[in-house]
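>>> Okay, predicted coordinates and the sequence, questions at the end:
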Amino acid sequence: MDAREIHLKRRPVGMPVADDFAMVVNSLPELAEGEVQVRNLWMAVDPAMRGRMSDAKSYVPPFALDAPMEGPAVGTVVASRDPGFAPGDIVSSRLGWREAFNAPASALRLRPDTGLPPQAYLGFAGVTGLTAYAGLLKIAALRPGDVVFVSGAAGGVGSIVCQIARLKGHKVIAAAGGAQKTAYLRDTLGVDAVIDYKAEPNLTRALAREVKAIGATGIDVYFENVGGEHLQAALALANPFARFAICGMISQYNVTDAPTVPRNLTLVMVKSIRMEGFIALNHMDIEPHFLADVTAWHKAGLLTATETVHEGIDHALDAFFGLFSGADLGRMLVKLG
């Protein structure tokens, strides 16, 4: 079987461009004992992939040059030489950015028939959903009466954070960029207040305005996806003993100069704020509880799956670049099969 895959050709400086990548056709060999052949149905792109394109030390190794990149994917088993997998099985893996592949069975997770669509395991029922769930309920330790501020609120993680906070009865202030995203947050997700950061000359003043509008004195939980001015505003409006769950800082990923904000970081000390960075893979112990909850919420109509879909591996880079231009609404996916 021939399968196309996208390789990293050189390490980007600043915003990645198409010439940093190459499309390669790979002929899959015969399966070895213990291997499984998978045709990917869906893959997802996320901002954290930008970090792996550099060779800076991080919690995961960098992408190798002249080799296919990695990322979340869900596919169907075509052939198997492992007793744990059979043709037709739905599996998830970290072997995205390719149409098909051979891999050891240990690289795959069998997905039982829960009635969810396969791509749900790349969104609310996968690591994206677990990131929102763990960050809000475990890292930020959501408490009764908390006011929650979410940046990047219309993205894959942020939109799930907003929904979990709302279904648990909390007031939510959501920040996103552009009229489409703010309308989605207000009209579809029903958050209490929305900030279009692209239309605001001063994000701190905008957050103060919305805090007052919902009858609050400040924010108790901040779910961080963006960094920069958003983090500065959250620090300024935080109540004493607020908790910040630091999931990502997409505004900083392509910065080549030294960051200039936040300029009020001393408020962490003054307000006794607890700020904790986290990654979902460190919280797999709660996955069974998470999966049971989100499946039940989805079936009850309390959790909406929002996706931006690109068709074909030819458009996988368009999907990735769209994360940084604001073209994503919900989870950014590429349909491969």
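Good, I have the coordinates. Numbers count the residues shown, from 1 in each chain.

>>> CA only for contacts and neighbour counts going forward, please
Fine.

>>> List the contacts of the residue nearest to G155 when sequence neighbours are not counted.
If the residues on either side of it in the chain are set aside, G155 comes closest to G330, at 4.3 Å by C-alpha to C-alpha, 6 or more residues apart in numbering. Contacts for G330 (C-alpha atoms under 8 Å, 6 or more residues apart in numbering) come out as A154, G155, G156, V157, S159, A305, T306, E307, T308.

>>> Pick the one among these closest to I246.
Distances from I246 to the contacts of G330, taken as C-alpha to C-alpha, are shortest for V157 (12.0 Å).

>>> returning to what we had before: which ChimeraX command selects the buried ones in the contacts of G330?
Buried members of the contacts of G330, defined by 16 or more other C-alpha atoms under 10 Å, are picked up in ChimeraX with:
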select :154,155,156,157,159,306,307,308
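
>>> Please flag which of the contacts of G330 sit within helices.
G156, V157, S159 (DSSP state H).

>>> I'd like to know how far the last one sits from K138.
Meaning S159. 18 Å (C-alpha to C-alpha, to the nearest Å).

>>> how about the helices of the stretch 1-150 of the chain, start to end?
Assigned by DSSP state H, counting those that start in this stretch, the stretch 1-150 of the chain shows helices spanning 48-52, 127-133.

>>> Of the ones you listed, which is nearest K212?
helix 127-133 (25.9 Å).

>>> From the contact counts, what lies against that closest one?
Helices and strands touching helix 127-133, by 3 or more C-alpha pairs under 8 Å, 6 or more residues apart in numbering; DSSP states H and E, are helix 156-167, helix 287-299.

>>> second one coming, line it up with the first:
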Amino acid sequence: MTRHEEPSYFPDFVPGSVITGMGVCKVIDSGHPEFKAGDLVLGLTGWEEYTLITEAESLIRINHQEVPLSYYTGLLGMPGLTAYAGFYEICSPKTGEYVFISAASGAVGQIVGQFAKLMGCYVVGSAGSDNKVNLLKNKLGFDDAFNYKKEKDLKMALKRCFPEGIDIYFENVGGAMLDAVLRNMRLRGRISACGTISQYNDDDDKDDGKKRSDGVHNLFCITGRRIRMEGFMTYDYISSYRKFEEMVVQLLKEGKITYVEDIAEGLENAPAAFVGLFEGRNVGKQLVSCCKRVSPSSLIE
């Protein structure tokens, strides 16, 4: 079985059907006892102006309308809960630890970095442009950051940023970055395996003469340094959502956390915004505002 034949946690897209994604919606009509017209909800919806949702149990009612509704697709939505679960639940951080985050300016990475700073950790992130590096250091409070596209040797870049090694790595990239991190991890370090975006579009079975991404060669470090690496799915932690929501809303009210969004206007711009994710064009959480007729807004990620 090849990588692309392996089952995914989402069903395969069927050509001609509606694309789905997490969104913030306003209920127009409801036959479900727990939801009524006018409610604002977060959940899986279609890339369309109106969606019929038959599995209402997957929806979460929005409790805090005093914060920007768009945050419920990012900071207070799946990316936020992903950051919360991957950092606190998987990595069990301690004050003063050394934390590295790849794809650090993205929807999840920027939240993990701020959680780590609030814990009193030393935090470094990598990103794919100087603009994103400046964002990490000057707006999001990272201690340091680097543009991985400008580094000839990722292992040496990490050694420069972490002369004493890395305690926690929040993994969003995979491939060469993971390989470099493994050589720089400290004894009993923890790796939260959230994603491997550098490898999502690889096809090892395609014979077109193009070089595929390098494999990971330094897995021996996991044994010698007693590193714990754990993958996770956000929905495994859905029972923690309300606890997470209240914590983050309080941090927002106290001005202790911020969030960067990149919003494309109009449903017709959703395909270009989606493709831009794989080219690194977005700065922060990529959203599409798709229905101006529903107040205050309807957004999809």
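Structure's in. What do you need? From a predicted model like this one, the values you see are computed outputs, not experimental measurements.

>>> Let me have the helices and strands packed on helix 127-133 of structure 1 in a markdown table, adding distance to R39 of structure 1 as columns.
Shown next, in a markdown table, are these (distance: least, C-alpha to C-alpha, whole Å):
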| stretch | distance to R39 of structure 1 |
| --- | --- |
| helix 156-167 | 24 |
| helix 287-299 | 25 |
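
>>> for those, which one ends up most surrounded?
Ranked by mean neighbour count, these are led by helix 156-167 with a mean of 24 (mean count of other C-alpha atoms under 10 Å).

>>> With structure 2 overlaid, how far apart is it on average?
Its matched residues in structure 2 lie on average 0.5 Å from helix 156-167 of structure 1 after superposition (mean C-alpha distance after the TM-score superposition for structure 1).

>>> could you point out which element follows that helix?
Per DSSP states H and E, the first helix or strand lying C-terminal to helix 156-167 of structure 1 is strand 171-176.

>>> Superposed on structure 2, what's the mean shift for that following strand?
Comparison of strand 171-176 of structure 1 with structure 2 after fitting gives an average deviation of 0.5 Å (mean C-alpha distance after the TM-score superposition for structure 1).

>>> so that strand matches what in structure 2?
Using TM-score structural alignment, the residues of structure 2 aligned to strand 171-176 of structure 1 are 122-127.

>>> got it, and stretch 200-208 of structure 1?
Mapped onto structure 2 using TM-score structural alignment, stretch 200-208 of structure 1 covers residues 151-159.

>>> from the chain's centre, how far out does the matching stretch sit?
Computed by C-alpha atoms, centre = their mean, to the nearest Å, the chain-centroid distance of stretch 151-159 of structure 2 equals 23 Å.

>>> now stretch 184-198 of structure 2
Relative to its parent chain, stretch 184-198 of structure 2 has a centroid offset of 15 Å by C-alpha atoms, centre = their mean.

>>> Identify the residues contacting the match of strand 171-176 of structure 1?
Contacts for stretch 122-127 of structure 2 (C-alpha under 8 Å, 6+ apart): 96-105, 113, 116-117, 133, 136, 142-148, 161.

>>> Repeat that for stretch 298-313 of structure 1.
4-5, 97-99, 120, 123-124, 156, 160, 163-164, 167, 189, 294, 297, 316, 318-319, 328-337.

>>> Read off where that stretch ends up in structure 2.
Residue span in structure 2 matched to stretch 298-313 of structure 1, by TM-score structural alignment: 252-267.

>>> quick one: the strands in the stretch 51-200 of structure 2?
Secondary structure of the stretch 51-200 of structure 2 by DSSP state E, counting those that start in this stretch: the strands cover 60-61, 98-101, 122-127, 144-147, 166-171, 185-193.

>>> and the counterpart of P68 of structure 1 in structure 2, what is it in contact with?
Alignment note: P68 of structure 1 maps to V18 in structure 2; criterion TM-score structural alignment. V18 of structure 2 makes contacts with G46, W47, E48, as judged by C-alpha under 8 Å, 6+ apart.

>>> Run the residues you listed past structure 1 and keep the common ones.
Using both residues aligned by TM-score structural alignment, their matches' C-alpha atoms under 8 Å as the contact test, the members of these still in contact in structure 1 are W47, E48.

>>> In strands, which of the contacts of V18 of structure 2 fall?
G46 (DSSP state E).

>>> Weed out the non-buried ones from the contacts of V18 of structure 2.
Judged by 16+ other C-alpha under 10 Å, buried ones among the contacts of V18 of structure 2: G46, W47.

>>> can you put the contacts of V18 of structure 2 in JSON lines and add distance to Y169 of structure 2?
JSON lines is the format used below for those (distance: C-alpha to C-alpha, whole Å):
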{"residue": "G46", "distance to Y169 of structure 2": "33"}
{"residue": "W47", "distance to Y169 of structure 2": "33"}
{"residue": "E48", "distance to Y169 of structure 2": "37"}
